[in-house]
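**Student:** Generate a structure from the sequence data that follows.
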Amino acid sequence: MWTYLTAGPFASQAELEVWLRQMTSKPDPQPYAVVDAETGKTHGLICYLRIAPESASIEVGWVTFSPILQQTTLATAAQFLLMRNAFALGYRRYEWKCNALNIPSHRAAERLGFTFEGIFRQATINKGRSRDTTWLSILDKEWVKLEPAYLQWLDASNFDADGRQRVSLSTLTRAALAGRED
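**Tutor:** Model (predicted):
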């Protein structure tokens, strides 16, 4: 999980807490804990970053979900809530960037309805290694089509008694964006 992030893994909880205090001491990034309402336990972190109100652009990043949270309805709901909030605040561009080698992150973004925009080659150096960065986004005009897809997917009727989805989110997001005018 820490391979593609610029910090971590952390040797101790104290080291993690120092890093979190540093992150929360600035207005950007804005970290949010992902908490399971039923158990009260925190299982992940997700941040707004590269917050640019002047251009109405904001990025989601530092998606750090424990194995308990990964590939769950709660993980998708957390992503949805941040997206919905960003667009409600008037942002017109919601970005997702990841190391070009991080195929699971790229797949997750596309499942969520993000559009691949390209790869910035040798964009940065991370942990002593050159990093190519994959850029993806959702625009406000796409969000109006995607939000109903999320609501349909998150609705309890989309899940059977064992919690299995009846229709996948990727099916719904692809259908929502089919025939869009770019």
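
**Student:** When you work out contacts or count neighbours from here on, use the C-alpha atoms and nothing else.
**Tutor:** Will do.

**Student:** what's Thr64 in contact with, if anything?
**Tutor:** Counting by Cα atoms under 8 Å, 6 or more residues apart in numbering, Thr64 touches 1, 44-46.

**Student:** could you dump those residues to JSON lines with secondary structure, neighbour count and distance to Arg129?
**Tutor:** Compiled in JSON lines, the contacts of Thr64 are given as follows (DSSP: H, G, I helix; E, B strand; the rest coil; neighbours: other Cα atoms under 10 Å; distance: Cα to Cα, whole Å):
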{"residue": "Met1", "secondary structure": "coil", "neighbour count": "12", "distance to Arg129": "16"}
{"residue": "Gly44", "secondary structure": "strand", "neighbour count": "21", "distance to Arg129": "26"}
{"residue": "Leu45", "secondary structure": "strand", "neighbour count": "17", "distance to Arg129": "24"}
{"residue": "Ile46", "secondary structure": "strand", "neighbour count": "21", "distance to Arg129": "24"}
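
**Student:** To check against the first, give me the structure of this:
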Amino acid sequence: MSHLNQFDQPVGAALPDWQPRPHPERLNLQGRLCRLEPLRSTHAGALFDAHRLAPDTRSWTWLLREPDNSVEEYRAWIELVSGQADPIHFAVIDQRTDQPVGSLALMRIDAKNGVVEVGHVHFSPLLSRTAMATEAQWLLMHYIFATLGYRRYEWKCNSLNEPSRRAALRLGFQYEGRFSSGAGDKGPQPRYRLVFDYRFRVAAD
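**Tutor:** As a prediction, the model looks like this:
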């Protein structure tokens, strides 16, 4: 939404009462079908086995790293990223089995401007295309908008990753444009966003 300033120039909407937001924490987020826990090395064995249920490695195509050859490699990666302040990785825990079935992360966290991106989404066959997968995404959205009061929640994916594009639109993201990521052969990325105008709708759904 734009308006004209004193020089009759179009400018963006002002946020006169805006205050920097808290940095997201490594905490549990409880849902009905699943919960999110900070990713840690104890999740490695079950998550590695869950991903190995897939008949091939196509779920790795759009990730920025290659499949791990052993649970030890996977555990080493988790240990590397689990202590970082950005990205903050979460494991998705199936409430029925109490086992991890996927992971996702909050990344490019800009607390000053209330902007964050969801990424590093990697769901095993036990989670992909289920109501639990939708709830996992909702738990992070609700935390960012309703608890922390951020104003913008972004989703980026490779322009050729059609399942990710469909998922973004299904979750309520609005298409914003395409940009070159500079990430080698992963290609240009469409950008989707939820903004704070949607906060109360997201929180109530």
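
**Student:** re earlier: could I get the contacts of Thr64 of structure 1 as TSV with distance to Leu169 of structure 1?
**Tutor:** What follows is the contacts of Thr64 of structure 1, written out as TSV (distance: Cα to Cα, whole Å):
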residue	distance to Leu169 of structure 1
Met1	23
Gly44	21
Leu45	22
Ile46	20
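
**Student:** quick one: which of those is nearest Thr73 of structure 1?
**Tutor:** Gly44 (13.3 Å; Cα to Cα).

**Student:** Give the aligned equivalent of Leu194 of structure 2 in structure 1.
**Tutor:** With TM-score structural alignment defining the correspondence, Leu194 of structure 2 maps onto Ile138 in structure 1.

**Student:** what's that match in contact with, if anything?
**Tutor:** 93-95, 113-115.

**Student:** So it: helix, strand or coil?
**Tutor:** Here Ile138 of structure 1 is recorded as strand under DSSP: H, G, I helix; E, B strand; the rest coil.

**Student:** any idea how far it is from Ala100 of structure 1?
**Tutor:** Ile138 of structure 1 sits 18 Å away from Ala100 of structure 1, going by Cα to Cα, to the nearest Å.

**Student:** before we move on, what about Glu110 of structure 1?
**Tutor:** As judged by Cα to Cα, Glu110 of structure 1 and Ala100 of structure 1 stand 14 Å apart.

**Student:** Can you tell me the number of residues neighbouring the equivalent of Leu81 of structure 1 over in structure 2?
**Tutor:** For Leu81 of structure 1, the aligned position in structure 2 is Leu139, judged by TM-score structural alignment. By the criterion of other Cα atoms under 10 Å, Leu139 of structure 2 has 19 neighbours.

**Student:** in which helix or strand would I find Val101 of structure 2?
**Tutor:** strand 99-110 (DSSP states H and E).

**Student:** May I ask which helix or strand encompasses Glu142 of structure 1?
**Tutor:** Per DSSP H and E, the secondary structure element for Glu142 of structure 1 is helix 140-154.

**Student:** Where does the next helix or strand after that helix end up in structure 2?
**Tutor:** For helix 140-154 of structure 1, the succeeding helix or strand toward the C-terminus, using DSSP H and E, is helix 169-177. Following TM-score structural alignment, helix 169-177 of structure 1 has no partner segment in structure 2.

**Student:** and helix 169-177 of structure 1, which residues are buried?
**Tutor:** If you call a residue buried by 16 or more other Cα atoms under 10 Å, then helix 169-177 of structure 1 has these buried ones: 169-170, 172-174, 176-177.

**Student:** before we move on, what about stretch 54-67 of structure 1?
**Tutor:** Buried-residue list, stretch 54-67 of structure 1, by 16+ other Cα under 10 Å: 57-65.

**Student:** Return the subset of the residues you listed lying in strands.
**Tutor:** Among the buried residues of stretch 54-67 of structure 1, the residues falling in strands (DSSP state E) are 57-65.

**Student:** Now Ala133 of structure 2: closest residue in space that isn't a chain neighbour?
**Tutor:** Closest residue in space to Ala133 of structure 2, ignoring its immediate chain neighbours: Leu127 at 5.7 Å, by Cα to Cα, 6 or more residues apart in numbering.
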